[in-house]
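Student: this is a predicted model, with the sequence first.
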Amino acid sequence: MMRVLHIVSTFARAEDDTQVPWLVELVHRLHARGIECAVLAPAYKGLRDHSIAGIPVYRFRYAPARLETLTHESGAPNRLKKNPLLFLLVVPYLIAGIARAGVLNRSHRFDVIHVHWPLPHMVFGMVARGRARTRLVATFYGAEIRFARWLPLMTSVLRWLMRPSDALIAIAPFVAREVEQTLGRRAHVIPYWSRVPTAAAPRAREHTTHELLAVGRLIERKGYEYLLCALSLIPAPLDARLTIVGRGQERARLDALCDELGITARVRWSADLSDKALARLYDECRVFVHPSIVDRGGDTESVGIVLLEAMSHACPIVATRVGGIPDVIEDGVTGLLVAEKDPRALANAITRLLTDTDLAQRLGAAAYRRAQALMNWDQSVDALLRVYAGEEP
């Protein structure tokens, strides 16, 4: 039986945790294929070793419990950009992670070490492998590439870190292009999908309320401030209301913006929903909005798993033309694309879908068909197993 250690920066802290659901699903599916998986992740507020659905999750402690917040929730790159004092935790984080990875590989003798978010986690894999024949694989999600560009000399460090890797993986074509441009190496495109149940078939959305939905962490690159401004511009007779599902460090600022715009009563916030509850929101919304931007640190959307979730529920979609979004949404075919940071353009596109039922239904049905063609877990797992074996995916 093949043994694989997944080294990650974030992983579910409990069975009902909503962190990185696609990664949790990937590990479960590998386990179902007979792969013996284990996960190494940083502790969060003192969290110790545990298991998720029978998968062992090893947590390395790197600070007193109250300070162990570098990862999870908003993610390390966003936290570091927001609070540079957190860089003081980086060295103990690296030391603790390297030490635990080394101990785990010596005791378990993994066949593959799969590093997710390889900046800085590839160093964990390098040291853990040592001189063994363990295969070293790295998956890029995009944020690490952009973070490397944001810090002086970090791109050179990332190139050095990647030298011993046996294979590189990117979760989307956009990320693969970034990897090749930055590192000069080819990355295999192997997407990971959501575990949110898909709709059985597209259906008409004949609701009396004009409910809008957005899903994602409350961080700058999600562009929620522009969506809130757009909501205030939608004609009053439509009585559009917005539900935002997510948590993060931008919540207080967004609440203040709602008060300033006079839309507090029209915005509902939710967090930590079950897959079933989230699927119901996708089914009930009139328009799904994904207003992502390129943030001040140059980070943006790589693929948008929530876009694919919305498409799999035949949601009419309005999204911005940034990052890997145009690889998923074809303007006028599977959704409407607008320029980033443009509340008026967002408002106009949303209004168009709220008032043109035929267009909304047509775009939603096309999005559903594209999602069915794209979201194939078996294909992704097959490709990953070939990479683990040293073959072309």
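Tutor: The structure has been received and is ready for your questions.
Student: contacts and neighbour counts: CA atoms only from here.
Tutor: Fine.
Student: what distance do you get for the residue of the chain most remote from its centre to C258?
Tutor: Residue farthest from the centre of the chain, counting by CA atoms, centre = their mean, is P237 at 35.3 Å. To C258, P237 is 19 Å away according to CA to CA, to the nearest Å.
Student: and the gap between the residue farthest from the centre of the chain and R135?
Tutor: Between P237 and R135 the computed distance is 60 Å (CA to CA).
Student: swap in A101?
Tutor: Going from A101 to R135 by CA to CA gives 14 Å.
Student: which one's more surrounded, the two?
Tutor: The neighbour count for A101 versus R135, taken as other CA atoms under 10 Å, is higher for A101 (24 against 21).
Student: who's in contact with the closest residue to T155 other than its chain neighbours?
Tutor: Spatial nearest neighbour of T155, excluding adjacent residues (CA to CA, 6 or more residues apart in numbering): A148 at 5.1 Å. Applying CA atoms under 8 Å, 6 or more residues apart in numbering to A148 gives the contacts L119, M154, T155, L158.
Student: burial count for the nearest residue to A365 once chain neighbours are set aside?
Tutor: In space, and not counting its chain neighbours, A365 is closest to A314: 5.4 Å by CA to CA, 6+ apart. Other residues lying near A314 total 34 when counted by other CA under 10 Å.
Student: now A314: how far from E36?
Tutor: A314 is 36 Å from E36, by CA to CA.
Student: do G248 as well
Tutor: To E36, G248 is 33 Å away according to CA to CA.
Student: sorry, back to before: what kind of secondary structure is the residue nearest to A365 in?
Tutor: Taken by DSSP: H, G, I helix; E, B strand; the rest coil, the conformation at A314 corresponds to coil.
Student: please compare the first structure with the one that follows:
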Amino acid sequence: MSQYVSRISTGLAPRLRLPGTHRRPRRVAMLSVHTSPLHQPGTGDAGGMNVYIVELAKRLAAINIEVEIFTRATAGGLPDSVELAPGVLVRHVDAGPYEGLAKEDLPGQLCAFTHGVMRAWARQRPGHYDLVHSHYWLSGHVGWLAAERWRVPLVHAMHTMAKVKNAALAEGDTPEPPSRVIGETQIVNAADRLIANTPEEAGELVRFYDADPDRVAVVYPGVNLDRFRPTTAVVDAASGTGGTAGTGGTADGPASAVADAIAARDRLGVPRDAFVPLFAGRIQPLKAPDVLLRAVAILLERAPALRSLLYVPVVGGPSGSGLAKPEGLQKLAARLGLADVVHFHPPVGQDLLADWFRAASVLVMPSYSESFGLVAIEAQATGTPVVAAAVGGLPVAVQDGRTGFLVQGHDPVDYADGLQRLLEDPALAARMGAAAARHAQSFGWDASAAATADVYASAMAEHRRRVRSHHV
């Protein structure tokens, strides 16, 4: 049995759950109300959850579980359905205005969204869906009603939780409203199974929401290892045959050992010999990109000569509470005197994002809250070490001292210290990059999909037992 699925006991210690011989679903209705799997991650509310849904759905289809993803239409004229991949269908539901509707206003559109889901279901034969899998609390409320109406189990993934976010707010960030807390509590009580990304998240469900430990399953997210893969430089560095341009080290190995990293930098217009601390993600206080900028300013205070070696890319767009001040990070860079070293880039597709990871010396994730931190695994899969906050799932994603550094808190000085260690010791950076690539190999989406299918099967078996007991 894989490491990917475990139940949590009342003592919050993960224990292995054998999948048994329960029947898997033939077709799953997957709900993603507030963000479409067709949207570009890094724009608006699209982020790691989008990647999660797309990759999971594709891998489920590959093991003969069809997936239909319901999402809110955000533009006029969209087709009713789009085939995302063989066995994966995206259904657009009209609910509220197509544009300009903030996520905070979406609860008022859940009735309209539910109506659209029910209309689509009514066109199908009885028993069309075997199970509902909802993502994020807004989808959970639709899933709750749909699962009861269709008499099928509800599996829910929180992705983020209001109580957890409110317990670790960034300065100036907006707390999640009480209505979301109430909504999440209702979903926890209604769901047949809750999928948590890590044992830590499973524990939070129990501590903050009084979830039944026997209904919580831990399934680690995956990474597309075909897309996010190490460069030749990292592979050679692991065997001690050469350096890597990706960490700012010297290219003292064979020409092939640094060719891939150099090629990525050339494609992106990044100087070949630069030290490149990368931020990639949605620009909002929760993700704390300002901490990276302040850490870079500290590095320059310590050693002004570094200015000519620094290239700091920020790849992503404003999101969440960051939309209130979309130019805030650029203004901060100017105030800190970093306008010449910080380079802002719009969100990019997954293939180009992999190039950014290859080109980077280190990925920096100073987030205040992360249910898992998928970006950290993607970067490591390309052989790039990570400096990250020790929050949420990041201690699972990053092995402190081996694949990067975990920082307690959000003091820019601590992040500057981590960056300085990698900058001053290219051999350490190369070793960490090689270890990171090996570590990421254990996070494949195929294993995540198989584990999720086991959760589905368990939920269906328990649901059948409950229905039979009610008819006795």
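Tutor: Looks like it arrived, so ask away. These numbers come from a predicted model, not from an experiment.
Student: which stretches of the stretch 51-200 of the first structure form strands?
Tutor: 55-60, 112-116, 135-140, 167-170, 188-189 (DSSP state E, counting those that start in this stretch).
Student: what does the stretch 251-393 of the first structure give?
Tutor: 267-270, 287-290, 317-320, 336-338.
Student: which residues of the second structure does the second one align to?
Tutor: This points to strand 287-290 of the first structure. With TM-score structural alignment applied, strand 287-290 of the first structure matches the range 362-365 in the second structure.
Student: in stretch 293-309 of the second structure, what counts as buried?
Tutor: Under the neighbour-count criterion of 16 or more other CA atoms under 10 Å, stretch 293-309 of the second structure has L293, R294, A295, V296, A297, I298, L299, L300, R307 buried.
Student: which position in the first structure pairs with A333 of the second structure?
Tutor: So, by TM-score structural alignment, A333 of the second structure is matched to C258.
Student: could you do I8 of the second structure as well?
Tutor: Checking TM-score structural alignment: I8 of the second structure goes with nothing.
Student: show me what contacts the residue nearest to I8 of the second structure when sequence neighbours are not counted?
Tutor: Nearest in space to I8 of the second structure, with sequence neighbours left out and distances taken as CA to CA, 6+ apart, is P14 at 4.5 Å. The contact partners of P14 of the second structure, by CA under 8 Å, 6+ apart, come to S6, R7, I8, P199.
Student: the third one - how many residues pack around it?
Tutor: Counted with other CA under 10 Å, the neighbours of I8 of the second structure add up to 23.
Student: ok, now which ones touch it?
Tutor: With CA under 8 Å, 6+ apart, I8 of the second structure has these contacts: P14, R15, P199, A202, G203, P213, D214, V216, A217, V218.
Student: R48 of the first structure: which of the strands of the stretch 251-393 of the first structure is closest?
Tutor: Of all these, strand 267-270 sits nearest to R48 of the first structure, with 27.5 Å by CA to CA.
Student: the closest one maps to which residues in the second structure?
Tutor: Strand 267-270 of the first structure maps onto residues 342-345 of the second structure, going by TM-score structural alignment.
Student: how close does the matching stretch sit to the first structure?
Tutor: Plainly put, stretch 342-345 of the second structure ends up 1.6 Å away from its match in the first structure on average once the two are laid over each other (mean CA distance after the TM-score superposition for the first structure).
Student: isn't I325 of the first structure right next to V303, touching?
Tutor: Yes: if you go by CA atoms under 8 Å, I325 of the first structure and V303 touch, sitting 5.7 Å apart.
Student: and L228 of the first structure, what pairs with it in the second structure?
Tutor: Using TM-score structural alignment, L228 of the first structure lines up with L293 in the second structure.
Student: so what's that match closest to, chain neighbours aside?
Tutor: Leaving aside its chain neighbours, L293 of the second structure sits nearest to A333 (6.7 Å; criterion: CA to CA, 6+ apart).
Student: and for L310 of the second structure?
Tutor: Nearest in space to L310 of the second structure, with sequence neighbours left out and distances taken as CA to CA, 6+ apart, is F275 at 5.1 Å.
Student: and the aligned partner of the one you found in the first structure, how far is that from E284 of the first structure?
Tutor: When the first structure is aligned by TM-score structural alignment, F275 of the second structure is paired with H210. Applying CA to CA, the value for H210 of the first structure to E284 of the first structure is 10 Å.
Student: how long is stretch 38-50 of the second structure end to end?
Tutor: Stretch 38-50 of the second structure: ends 8 Å apart by CA to CA.
Student: so what's the gap between it and the chain middle?
Tutor: Relative to its chain's centre, stretch 38-50 of the second structure lies at 10 Å (CA atoms, centre = their mean, to the nearest Å).
Student: what ranges do the helices span in the stretch 201-350 of the first structure?
Tutor: 224-233, 251-261, 275-284, 305-312, 325-328, 343-355 (DSSP state H, counting those that start in this stretch).
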